[in-house]
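**Student:** I would like to see how this sequence folds:
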Amino acid sequence: MDQGNTAFILICAALVLLMTPGLAFFYGGLVKAKSVISMMMLSFGAMGLIGVLWVVYGYAIAFPGSDGLVPPWSIDWSAIGLKSLLEVPEGAAYPPLAFVAFQATFAIITVALVSGAIADRAKFGSWMIFAAIWATIVYFPVASWVFNFGLAEDGSFAYGGWITYGMQEWFGVGAIDFAGGTAVHINAGAAALALALVLGKRLGFQKGVHVPHNPPFVLLGAGLLWFGWFGFNAGSELAADGTAALAFVNTIAAPAAALLAWMVVEKIKDGKPTSVGAASGAVAGLVAITPACASLDPIWAIVLGLIAGAVCALAIELKYKWGFDDSLDVVGIHLVGGLIGTLYLGFFATTTGLFWTGDGTQLLVQAIAAVSVLVYSFVLAYVIGFAIEKTIGFRVKNEDEVAGIDTVVHGEEGYVLEGTRA
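**Tutor:** As a prediction, this is how the structure comes out:
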C-alpha cells in the first residue's frame, strides 16, 4: 500500500467535505437576513443525510464494479454497509475505504448544490425527503455511469458505466469527465431547474428585488469552495503525480480568468464590478474546469475560464427573461458552466479534441453525456418535487416567506441583538 497516495486521497476528501460548509456560507450570504439559517441548513442537512445513505447503500449503487459494461442501474449487494470493503486487498495502492470517503464528499456537495434554486421558500423536511430520493435514483446511478470504471493492465477500460466504458466501446473514445462536470454540476443544475419550476417564483420576484444580505459571507464561501476544489479536482487522480499537479494548476488558472471575465461583463453591463460577481465568476470557472482539469494545457484552461465567466455572467439573466426563479443561480452557474466545460473538451481536449485532430467524435460523446445526464436528472427531479409538493407540500406559506422562514422552520434567527428578541 502506498501511504503517500493514501494520505493524499484522505486529505483531498477532507478538502471536498469542507466545500459543503463553504457552499452554505456562499448561499447563506446571497439570501435575505431572515432566511440565512434555513438556507445554510439545507446544505448541512445534506451532509448528514447523504453521509449516512452513502455508507448504507449509496456506494454500493455508485460503484458496483463488475466486468464489461455495467447496467445503468446496478448494485453491489456485498458492499451494502461497506462490509466487503473493510479489508485492504494485497497489492492495493490505497485502502478501499479511502476511495469511499473521497466519493462520499462528492455525493454530499452535489445534493447540497441543488438547494440554491429553492432559497427563501422551501420546507426543510420536504427538502430532506427530496434529497434522499433524488440521491438514490439520480445521483448514485449517474455517479456509476461516470466514475465507476476499472482499467486493465495495458491502461484500456476493463469495465465501467456507459458514459465512460460504453462510449469507449461504441465510438472509440469515452466521454471525458475527470472530476464531475456531468455527474455533479450538470446533474445538480438540471435538478435545480426542475425544483425552481415546481416551487414557482418567490413573492415579488423581479430583477433587483432580492439582494444578497451579506456579501462578506459570499466571499468567504467562495474562498472555502475554491480551497476545497483543489481536493475535488486534483484528488480525482487518486495519486500525487503529474496529472494531479496539472489539475491543481488548472484549478488556479480557470477560475482566476473567470473571475476577471465576470467583472468585465458586470462593468460593461451595469457600470460596476461587484464582490458577489467576483465570487460567482470564480465559482463559474471552477465548475467549468471540473471535467476538463486533467485534459487541458493551462493556457487553454485560462481560455475556458474566460468563456465560462463571461457566458455565465450573462446566463444568470435568463431567469428574468424566461420566468423561472432559480434563486441563487444554480442553473446559470452550475448547469451552464458544466455544459461549457464538458463541451469545451470536445474541441480542445489534449490529443482527442476537434481542434487538435479534426475529428468530431470527442465532441459527439461529450454532447451525448451532457444531454443524457441533463434530461435524466431534470425529469426525475421534477417528478419527485411535484409529488412532494402535491402531497405534504414543498413550499412554505406566503406569510412565512414574507416574514422570513428562519424562525418558522428552525426557531432561530441569524442575527440577534441583545435585548431585541422576544
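**Student:** From here on, just use CA atoms for contacts and neighbour counts.
**Tutor:** OK.
**Student:** Val198: what's it in contact with?
**Tutor:** 382, 385-386, 389 (Cα atoms under 8 Å, 6 or more residues apart in numbering).
**Student:** And the residues you listed, which two are furthest apart?
**Tutor:** With Cα to Cα as the measure, no two of these lie farther apart than Tyr382 and Glu389, at 10.3 Å.
**Student:** By neighbour count, which of the contacts of Val198 wins?
**Tutor:** With neighbours set by other Cα atoms under 10 Å, the maximum within the contacts of Val198 is found at Gly385, which has 26 neighbours.
**Student:** To compare against the first, here's the next sequence to fold:
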Amino acid sequence: MRRLFAILALLGAVSIGAPAWAEDKPAVATETPTAVAAPAATPASEPAATTAASAAPAAAAATPAPVANKGDNAWIMTSAALVILMSIPGLALFYGGLVRTKNMLSVLMQVFVTFSLISVLWVIYGYSVAFTEGSGFFGVLDKIFLKGITVDSVAATFSKGVVVSELAYVIFQGAFAAITCGLIVGAFAERAKFAAILVFMVIWFTLSYLPMAHMVWYWAGPDAYLDAATGEAATKTAGFLFQKGALDFAGGTVVHINAAVAGLVGAIVIGKRIGYGRESMAPHSLTFTMIGASLLWFGWFGFNAGSALEASGGAALAMVNTWVATACAAMSWMLAEWMIKGKPSMLGAASGAVAGLVAITPAAGFVGVVGAIVIGLLAGVVCLWGVNGLKRLLGADDSLDVFGVHGVGGMLGAILTGVFAAPSLGGTGVYDYVLNKVGDYDMTAQVISQLWGVGTVIVWSGVVSLVVFKLVDMVIGLRVPEEEEREGLDITSHGESAYHY
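**Tutor:** All right, here's what the predicted structure looks like:
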C-alpha cells in the first residue's frame, strides 16, 4: 500500500508541477513589432491556436473576426475520432497480436490506459505547454485546464481568414499526443512493470512530447503574416524547428521518431526478454495484427488528411498520398521478403503497410502522388532492413520493432519530404504568407532543415528518455521479477487472462 501511495504521489507531483517553471517565461509583447527584414518562405507547419484579433494589428481591429466553417469543424472532429480509433483498438490489437498469448491482455491494458492517462494530462496542461507562445521550446500555462477556451474560441488553419473551433483542435492534437505515448510500449512489451510504464509516460510526455510539438508546430498562424515586418516578428515567436524551416505535416518527427527513440532507449535500459534468441517468441495471433493494421490504415486518414485542418483539396491530397504510399510499402515489403525468404507473409504485408503510413506522415500534404509512391516503395524495403539488419547491429530486444518501423520510417519520410516537396517533382512547395504565393524552392536548404528536425528529436528524446528511465528504475524499478515474466504479465500484473480454454 505504501508503494501505491508513493506512485500516486509521484504521478501527481510530475503532472502538475513539472511544467510550472514555464510560467516564468516573459509575457507576450503587446506593442507593434519593429520593422525587420522580410522572411524567407515560411513553412506551412501545423498552426497554433490563435484568435484572428490577436494576429491582426491594431489598425485592423474593426475587421469582423472570422467564424469557423461548419464543414471544416466537422472534418477536424471526425479526424480526431479516427485518430482515437487508431490507438484504441487499432494500435492495441496490432501490438497485442504480436506478443505471446500470456501477455496479450497486458499490452491491451498498457495501450488503453496510456491513452487515457495522456488524454487527461493533455487537457490539464499539455495543450497549453505545446500551443501557447513562450520560448522556442515550451509554451506557458495560460491555458491550463483549457482556461479561456470557449465554444467561440478559434484556431488558425493554413489559410488566411479561415479558422476552426479551438475545442476541435484541442481534441485533434490530444489524440496525437496519446497515440505517440502508446507507440512506445511496443519496444519493451512483455517485461516492464505497469506502474513504471505509467510514471515514465507522465514525465516523458511532459519533457519530450510537449516540447517537440511546440518546436515543430507552434506558430502565430497565417493571419500574422501581413507584411515583411509582421511576418518576421511572427516567425520569431514560433517553435525552434519551425524557425529552422523543418516541415512535418502530421508527425514524422513529433510522433514517430520521438516515440521510436524513447522505445529503443527503453528496450536497452530494461534489457532483453528472458529466452530472447533461444525460445520462440512468435506472434500469437496474426489475425489480430492484421485487424489492427487495417484499423491503423483507416484511422491514419484522419491523422494525415486531418492535419490539413480544412476540408479542402489539401486534405484530399494528403488522403490520396496516405492511401497510395501505404499500399506501395505493403507491396514492396512483401515482395522483398518473398525474394529473401521464399514466401510472402501476412506479418510482412501488415508491417509494410505500417511502415508506409509512418514514412508518408511528414510528407502527406507536401508531396505529389509520384513522391508518395516513391516514399512508400522505399519505406517497405528500408524498414524491412530496419527490423532485421539494423536490429541485429543495435543488439537491442525491441519487442515489436518500434524503432525499425517508426524510427527508420519516420527518418526516411522526414528527409524525403525535403526532396519531394519540390514543385519540380510534383510537390506543393512552401507557401510564403507575406507574398501570398508559393515561394522559390531550394531543395538543398530544405533537406538541411529536415535534418535539423531529425537530429533534434533524436538527441532530445534520447536524452530525456534515458534520464527518465533511470529515474523510474531507481524509484520503483522498471522490470517485473523473472518468475512473473515467465508466467506472463496478464496474470501476474493484472490478475486476468486474455483467453480461457
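**Student:** Quick check: TM-score for this pair?
**Tutor:** Scored against TM-score structural alignment, normalised by the length of structure 1, the superposed chains reach a TM-score of 0.92; 406 aligned residues with a Cα RMSD of 1.9 Å.
**Student:** Which single one of the contacts of Val198 of structure 1 is nearest to Asp270 of structure 1?
**Tutor:** For the contacts of Val198 of structure 1, the minimum distance to Asp270 of structure 1 (Cα to Cα) is 34.1 Å, reached by Tyr382.
**Student:** After alignment, which residue of structure 2 pairs with that closest one?
**Tutor:** Residue correspondence to structure 2 (TM-score structural alignment): Tyr382 of structure 1 is matched to Leu466.
**Student:** Isn't its match up against Val265?
**Tutor:** Yes: applying Cα atoms under 8 Å as the test, Leu466 of structure 2 and Val265 come out as touching, 6.3 Å apart.
**Student:** that older thread, can you lay out the contacts of Val198 of structure 1 as JSON lines showing secondary structure and distance to Met19 of structure 1?
**Tutor:** What follows is the contacts of Val198 of structure 1, written out as JSON lines (DSSP: H, G, I helix; E, B strand; the rest coil; distance: Cα to Cα, whole Å):
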{"residue": "Tyr382", "secondary structure": "helix", "distance to Met19 of structure 1": "26"}
{"residue": "Gly385", "secondary structure": "helix", "distance to Met19 of structure 1": "25"}
{"residue": "Phe386", "secondary structure": "helix", "distance to Met19 of structure 1": "29"}
{"residue": "Glu389", "secondary structure": "helix", "distance to Met19 of structure 1": "29"}
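**Student:** need those in TSV with distance to Leu199 of structure 1, can you?
**Tutor:** TSV is the format used below for those (distance: Cα to Cα, whole Å):
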residue	distance to Leu199 of structure 1
Tyr382	10
Gly385	8
Phe386	8
Glu389	8
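**Student:** Which of the helices or strands spans the residue nearest to Leu207 of structure 2 when sequence neighbours are not counted?
**Tutor:** Leaving out its chain neighbours, the residue that sits closest to Leu207 of structure 2 by Cα to Cα, 6 or more residues apart in numbering is Val464, at 6.9 Å. Here Val464 of structure 2 sits within helix 443-475, counting by DSSP states H and E.
**Student:** Where do the helices of the stretch 51-200 of structure 2 begin and end?
**Tutor:** Taking DSSP state H, counting those that start in this stretch, the helices of the stretch 51-200 of structure 2 run over residues 52-55, 70-85, 92-98, 104-121, 127-130, 166-184, 194-204.
**Student:** Correction: the previous question concerned the stretch 351-500 of structure 2.
**Tutor:** Using DSSP H, counting those that start in this stretch, the helices of the stretch 351-500 of structure 2 run over residues 369-385, 391-394, 402, 408-420, 443-475, 482-487, 489-494.
**Student:** Nearest spatial neighbour of Gly353 of structure 1, chain-adjacent residues omitted?
**Tutor:** In this structure, Gly353 of structure 1 finds its nearest non-sequential neighbour in Phe347, 4.5 Å apart by Cα to Cα, 6+ apart.
**Student:** who's in contact with the one you found?
**Tutor:** 353-356, 360, 362-363.
**Student:** Mind telling me what it corresponds to in structure 2?
**Tutor:** Match for Phe347 of structure 1 (TM-score structural alignment): Val419.
**Student:** same check, this time on His185 of structure 1
**Tutor:** Superposed on structure 2 with TM-score structural alignment, His185 of structure 1 falls opposite His256.
**Student:** didn't its match look like it was pressed against Val358?
**Tutor:** Yes: with contacts counted by Cα under 8 Å, His256 of structure 2 reaches Val358, the gap being 7.0 Å.
**Student:** and for those two, which residues touch both?
**Tutor:** Residues touching both His256 of structure 2 and Val358 (Cα under 8 Å, 6+ apart) are 406, 410.
**Student:** neighbours of the match of His185 of structure 1, just the number please.
**Tutor:** If you count neighbours by other Cα under 10 Å, His256 of structure 2 ends up with 31.
**Student:** And the one 5 residues further on, by the same measure?
**Tutor:** Using other Cα under 10 Å, Val261 of structure 2 has 27 neighbouring residues.
**Student:** Tell me who's in contact with it.
**Tutor:** Val261 of structure 2 neighbours (Cα under 8 Å, 6+ apart): 403, 407, 458, 461-462, 465.
**Student:** one more time with 7 Å, if that's ok
**Tutor:** By Cα atoms under 7 Å, 6 or more residues apart in numbering, the contact list for Val261 of structure 2 reads 403, 407, 458, 461-462.
**Student:** filter these to the buried ones?
**Tutor:** Of the members of those, the ones counted as buried by neighbours, 16 or more other Cα atoms under 10 Å, are 403, 407, 458, 461-462.
**Student:** Tell me which residue of structure 1 lines up with Ala267 of structure 2.
**Tutor:** Aligned by TM-score structural alignment, Ala267 of structure 2 pairs with Ala196 of structure 1.
**Student:** got a winner among the contacts of Phe347 of structure 1 for most neighbours?
**Tutor:** Among those, Gln362 has the most neighbours (other Cα under 10 Å), with 26 neighbours.
**Student:** What's that one aligned with over in structure 2?
**Tutor:** Match for Gln362 of structure 1 (TM-score structural alignment): Gln446.
**Student:** Also Ile392 of structure 1?
**Tutor:** In structure 2, Ile392 of structure 1 lines up with Ile476, judged by TM-score structural alignment.
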